[in-house]
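Engineer: just a sequence and a predicted model for now, questions to come.
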Amino acid sequence: MDDQFYLQDSRSHVGDGLTFHGKEHRGYYTDLDKCELYTKEKACGHRDTDIPWPKRYIDERAHYGVDCQLMDEQASNSMLEPGCRVYLQVPGSWNGNDVYWMGWNKGQVTADLGRACNLNLEQSRIEFAADLSAGSRKLWSAEYIDSIRRRLVWRQDVDLKQALRGTGIKLAKPKKPREEVFNCGGCGRFIGDMQRYREDCRNCGTSNTP
């Protein structure tokens, strides 16, 4: 529906993945299937750091990633049977929590599972024997990985102005927080928070560093 929105928490992100309000307002997630959907009215009634994104726009630009915290090597190994398909992980590399995989093009690695190559198990063991032995590649059952993948969207794949065009939503500019001020301990004049660390009072020379 056009009147459904995800609500981004713009204060944080995980790697390149945008984080959104979770269902029942419990936490924040990059996994779109765990995120709450709002009407236009409710999406616009939150903090100025919360950004409404049309569901259709986000869904069209979403991809699948695999959270390293969900990966169970034992479960995957039990599914490595002759003739099965496998993905080749690049160990030690992450985009946020998402692992990197070997892509179809030589030398290409990607955290987008849709761009990762999946090959025959026996072929992979032969073709990448040296990499597997050195630990620079690792085999995972494609069936297993596909069962734990999740939908997310990267910040570089979306454009807020484009997304909100035609929705009638005008975002308020976040208010700049007022700088905290203090009284100089020597003369009582006002000094800014950063000034008291950077220099002594310009009026009386008193150090106001905490």
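Structural biologist: Alright, I've got the coordinates.
Engineer: going forward, measure contacts between C-alpha atoms and count neighbours the same way
Structural biologist: OK.
Engineer: can you pull out the strands in this protein?
Structural biologist: Taking DSSP state E, the strands of the chain run over residues 5-14, 17-21, 28-29, 50-54, 63-65, 85-95, 98-102, 109-110, 118-120, 138-141, 150-152, 181-183, 190-192.
Engineer: and those as JSON lines, adding distance to residue 171 and mean neighbour count?
Structural biologist: Putting these into JSON lines (distance: least, C-alpha to C-alpha, whole Å; neighbours: other C-alpha atoms under 10 Å) gives the following:
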{"stretch": "strand 5-14", "distance to residue 171": "13", "mean neighbour count": "19"}
{"stretch": "strand 17-21", "distance to residue 171": "17", "mean neighbour count": "25"}
{"stretch": "strand 28-29", "distance to residue 171": "21", "mean neighbour count": "21"}
{"stretch": "strand 50-54", "distance to residue 171": "8", "mean neighbour count": "22"}
{"stretch": "strand 63-65", "distance to residue 171": "26", "mean neighbour count": "22"}
{"stretch": "strand 85-95", "distance to residue 171": "29", "mean neighbour count": "19"}
{"stretch": "strand 98-102", "distance to residue 171": "31", "mean neighbour count": "24"}
{"stretch": "strand 109-110", "distance to residue 171": "33", "mean neighbour count": "21"}
{"stretch": "strand 118-120", "distance to residue 171": "43", "mean neighbour count": "18"}
{"stretch": "strand 138-141", "distance to residue 171": "44", "mean neighbour count": "22"}
{"stretch": "strand 150-152", "distance to residue 171": "23", "mean neighbour count": "21"}
{"stretch": "strand 181-183", "distance to residue 171": "30", "mean neighbour count": "14"}
{"stretch": "strand 190-192", "distance to residue 171": "30", "mean neighbour count": "14"}
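Engineer: another one to put next to it:
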Amino acid sequence: MSQLFYLRDSRSNVGDTCMFWAKNGLGYTSDLNKAHVYTKEEAQRYFDSRETDIPYSKDQIDQLATVRVDHQYLPTTSLPFIEHDTDCVIHIVGDYNGNDIYWLTDAYHSVEYSDALVLPQAEALKKAVHLAKYNVETVIYPKSVIDHIARRTFQVSNVNKRKMVTGAGIKNNHPRKRNRPTTGRTRGNCPDCGKVTWGFNPYELYTCAEAKNERLGLGYQLFDNCEDVKQARSAA
């Protein structure tokens, strides 16, 4: 296995597709063919600088890559077909996964372009007419045109940090964040005596008596003032 990596920006995705640093630092891209490839040393350095830029093994990402088509690169005008037997693919209009579009397949539709049904133009037109009867809007494209804009992508569901990051030799040098348990109460000061009080309503100043009653889960005023609370503490 080679020691090469893609650098993922883990802060956001497009649909369920991961974003990676593009070649030469030119922003981010979902197209693996446009993603910058880093050595292990470079990847570790970037990861150490910012923990959201996570290096993933290039070999493992490439093995799980899927081919999809971004709607932004579709032809804006209808294209003439060269021959009636030209291989065509059928885009199902209306559904998107991020920027990626869906294609007619044997099992209805899929965002994976490799699953698209490939038909001669005449058969593709018949399919489109049939689907229109069920109010399914379609657009037919020559396969050769879509092949030119299709790109390799990687999905969040395939992320495995243990194998693709640490298992590939990248060290996580960032301190582990510990989540402190919380009661849900907010700290304040008793407006009568100034002692620290805790209450569930962050917009109220709790007296000692109010905080004590709430902490005991009482629906009535067992304690009326700070002195009552002080005496209860002494008795305990």
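Structural biologist: Now that the structure is in, tell me what you want to look at. All figures in this text were calculated on a predicted structure; none of them were measured in a lab.
Engineer: fetch the TM-score of the aligned pair.
Structural biologist: Once superposed, chain against chain, the TM-score is 0.78 (TM-score structural alignment, normalised by the length of the first structure); 196 aligned residues with a C-alpha RMSD of 3.1 Å.
Engineer: circling back to that earlier point, any chance of the strands of the first structure in a markdown table, with distance to residue 172 of the first structure too?
Structural biologist: Output for these, formatted as a markdown table (distance: least, C-alpha to C-alpha, whole Å):
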| stretch | distance to residue 172 of the first structure |
| --- | --- |
| strand 5-14 | 14 |
| strand 17-21 | 19 |
| strand 28-29 | 22 |
| strand 50-54 | 10 |
| strand 63-65 | 29 |
| strand 85-95 | 31 |
| strand 98-102 | 32 |
| strand 109-110 | 36 |
| strand 118-120 | 45 |
| strand 138-141 | 46 |
| strand 150-152 | 26 |
| strand 181-183 | 26 |
| strand 190-192 | 27 |
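Engineer: among those strands, which comes closest to residue 76 of the first structure?
Structural biologist: strand 138-141 (5.4 Å; C-alpha to C-alpha).
Engineer: how distant is the closest one from the center of its chain?
Structural biologist: 24 Å (C-alpha atoms, centre = their mean, to the nearest Å).
Engineer: what's the answer for stretch 91-100 of the first structure, then?
Structural biologist: Averaging C-alpha positions (C-alpha atoms, centre = their mean) puts stretch 91-100 of the first structure 12 Å from its chain's average.
Engineer: which part of the second structure matches that stretch?
Structural biologist: Counting by TM-score structural alignment, stretch 91-100 of the first structure falls onto residues 93-102 of the second structure.
Engineer: count of residues packed around residue 200 of the first structure?
Structural biologist: Counted with other C-alpha atoms under 10 Å, residues neighbouring residue 200 of the first structure total 16.
Engineer: please pull up the equivalent of it in the second structure.
Structural biologist: Match for residue 200 of the first structure (TM-score structural alignment): residue 204.
Engineer: among the strands of the first structure, which comes closest to residue 160 of the first structure?
Structural biologist: Going by C-alpha to C-alpha, the one of these nearest residue 160 of the first structure is strand 50-54, 7.5 Å.
Engineer: so where is that closest one in the second structure?
Structural biologist: Under TM-score structural alignment, the match for strand 50-54 of the first structure is residues 53-57.
Engineer: ok, and the closest non-adjacent residue to whichever residue in the second structure pairs up with residue 125 of the first structure?
Structural biologist: Aligned counterpart of residue 125 of the first structure in the second structure: residue 125 (TM-score structural alignment). Nearest residue to residue 125 of the second structure, sequence neighbours excluded (C-alpha to C-alpha, 6 or more residues apart in numbering): residue 140, at 7.7 Å.
Engineer: again, but for residue 112 of the second structure
Structural biologist: Excluding the flanking residues, the one nearest residue 112 of the second structure by C-alpha to C-alpha, 6+ apart is residue 68, at 5.4 Å.
Engineer: ok, residue 3 of the second structure next?
Structural biologist: Leaving aside its chain neighbours, residue 3 of the second structure sits nearest to residue 40 (5.7 Å; criterion: C-alpha to C-alpha, 6+ apart).
Engineer: ok, the one you found touching residue 170?
Structural biologist: Yes - counting by C-alpha atoms under 8 Å, residue 40 of the second structure does reach residue 170; the two are 7.4 Å apart.
Engineer: those two: who's more crowded?
Structural biologist: Each of residue 40 of the second structure and residue 170 has its neighbours counted (other C-alpha under 10 Å); residue 170 has more, 23 against 19.
Engineer: tell me how many other residues crowd residue 107 of the second structure.
Structural biologist: 9.
Engineer: so it versus residue 117 of the second structure, what's the distance?
Structural biologist: 10 Å (C-alpha to C-alpha, to the nearest Å).
Engineer: in the second structure, which spans are helices?
Structural biologist: For the second structure, applying DSSP state H gives helices covering 40-49, 58-64, 121-132, 143-149, 161-164, 208-215, 226-235.
Engineer: residue 75 of the second structure is nearest to which of the ones you listed?
Structural biologist: Going by C-alpha to C-alpha, the one of the helices of the second structure nearest residue 75 of the second structure is helix 143-149, 8.5 Å.
Engineer: residue 110 of the first structure -> the second structure?
Structural biologist: Aligned partner of residue 110 of the first structure by TM-score structural alignment: residue 110.
Engineer: correct me if wrong: that match contacts residue 102.
Structural biologist: Yes - the pair residue 110 of the second structure / residue 102 is scored as a contact, 5.2 Å apart, by C-alpha under 8 Å.
Engineer: mind checking which of the strands of the first structure is nearest residue 73 of the first structure?
Structural biologist: So among these, strand 138-141 is nearest, using C-alpha to C-alpha, at 7.7 Å.
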